[in-house]
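**Q** Structure of the sequence below:
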Amino acid sequence: MADADPKERGEKSEAAVIYELIRRDITVLEPFGDNERYDVVVEIDGTFHRIQIKTGRLEDGRIQFETRSSGTLTRKVEKEGYSGDIDYFAVYSPDMEETFIVPVADAPETTMGLRVEEAEKQSPNINWAENYQIDGWHEQIF
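**A** Below is the predicted model:
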């Protein structure tokens, strides 16, 4: 997926995440158009959850993804976080072919890394990818 343009990369990640949700028998709803801050909504036991899908890049032992959007207003790039607009990030790693679900409340407002390998420096602030695996989220939600 490295050769794909950003839009194509995003579409492939969306397709991968939607597949993972559907194969777990989760109802997936897509908004008409692209004016919403979320990419899909899932319904679980009558409760709706807004999800923004991101492509994660594997670098330095972690899956890195942006936790804000970039929009262009009057030739100036505006970046804003998703707090209050979504409930979860669904992060697809094409390198690992895995999906991770991150509550927006767990994510900083700029970028986040999900650690898949031991870090050189130990820190209590490491976000381990295994804690955000889609199956763990699925079990917790159901």
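**Q** make it CA atoms for all contacts and neighbour counts henceforth
**A** Noted.
**Q** ranges for the strands of the chain?
**A** For the chain, the strands defined by DSSP state E cover 27-29, 40-44, 47-55, 57-59, 62-66, 68-73, 76-81, 88-93, 98-103, 111-115.
**Q** the longest helix in this protein is where?
**A** helix 6-22 (DSSP state H).
**Q** I figured residue 87 was touching residue 47, is that so?
**A** No. Shown here, residue 87 and residue 47 do not form a contact pair, counting by Cα atoms under 8 Å, at 11.7 Å.
**Q** between these two, who's got more neighbours?
**A** A direct count of neighbours by other Cα atoms under 10 Å for residue 87 and residue 47 places residue 87 higher, at 19 against 8.
**Q** Now show me the structure for the sequence below, then we'll compare the two:
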Amino acid sequence: MIDRTTCYENLEEPQKRGRATEAIVRAAFVVRDIPVLVPTDDTEPYDLVVEVGGRFHRIQCETAYRKSEGTVAFETVSARQRRDTYDRRGSDDRAEYFAVYDPVNDNRYLIPLAEAASETVVIRFREPKNGRSGGSNRAEDYLLDERLADLRHPSSVDTGSDVR
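**A** Model (predicted):
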């Protein structure tokens, strides 16, 4: 049987991996009884809008990849096809969160844009043998269920915004 990572690697086009990630992330919200709104076309700077804690939050979906032993990473710059070329753009506050699917560990992460690096975010899921994590984000701090608990109680976190 082919594992998740191999399935993703077999999707050679970035758009196919992106669509798969968006479907997995969307399903993760739906099974948690969270309403999900999807833009009607691919020109919006976010992939989904979710309603949590009485507020709307714009979400940019990204796929993590194996970075090094015990880490995965994702790019905060998206590539969108424009005619015969690709347009690479950063999120630039056009979304409040990155929802990241990690096919290596089958995890879903929710990372506030304010806590994301400018180009690449590294997430550590296993402590290194030398004991130094070197500025990597710890996976358990960004697991979807943990972050959703924060969003359900807006007084404890105020990183989302109302979408009008």
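**Q** just to revisit the earlier point, return the most buried member of the strands of the first structure.
**A** Mean neighbour count, computed with mean count of other Cα atoms under 10 Å, is highest for strand 88-93 among these, reaching a mean of 26.
**Q** ok, and what's touching it?
**A** With contacts defined as Cα atoms under 8 Å, 6 or more residues apart in numbering, strand 88-93 of the first structure is touched by 13, 16-17, 49-58, 63, 65, 98-104.
**Q** Please report how far residue 36 of the second structure lies from residue 10 of the second structure.
**A** From residue 36 of the second structure over to residue 10 of the second structure the distance is 28 Å, taken as Cα to Cα, to the nearest Å.
**Q** One more: residue 64 of the second structure?
**A** From residue 64 of the second structure to residue 10 of the second structure the distance is 15 Å (Cα to Cα).
**Q** So these two - more neighbours on which side?
**A** Set residue 64 of the second structure next to residue 10 and count neighbours by other Cα under 10 Å: residue 64 wins out with 24 against 11.
**Q** According to the alignment, which residue of the first structure corresponds to the more buried one?
**A** Under the alignment (TM-score structural alignment), residue 64 of the second structure maps onto residue 56 of the first structure.
**Q** cool, and residue 46 of the second structure?
**A** In the first structure, residue 46 of the second structure lines up with residue 38, judged by TM-score structural alignment.
**Q** so that match makes contact with residue 86?
**A** Yes. Under the criterion of Cα under 8 Å, residue 38 of the first structure is in contact with residue 86, at a separation of 6.1 Å.
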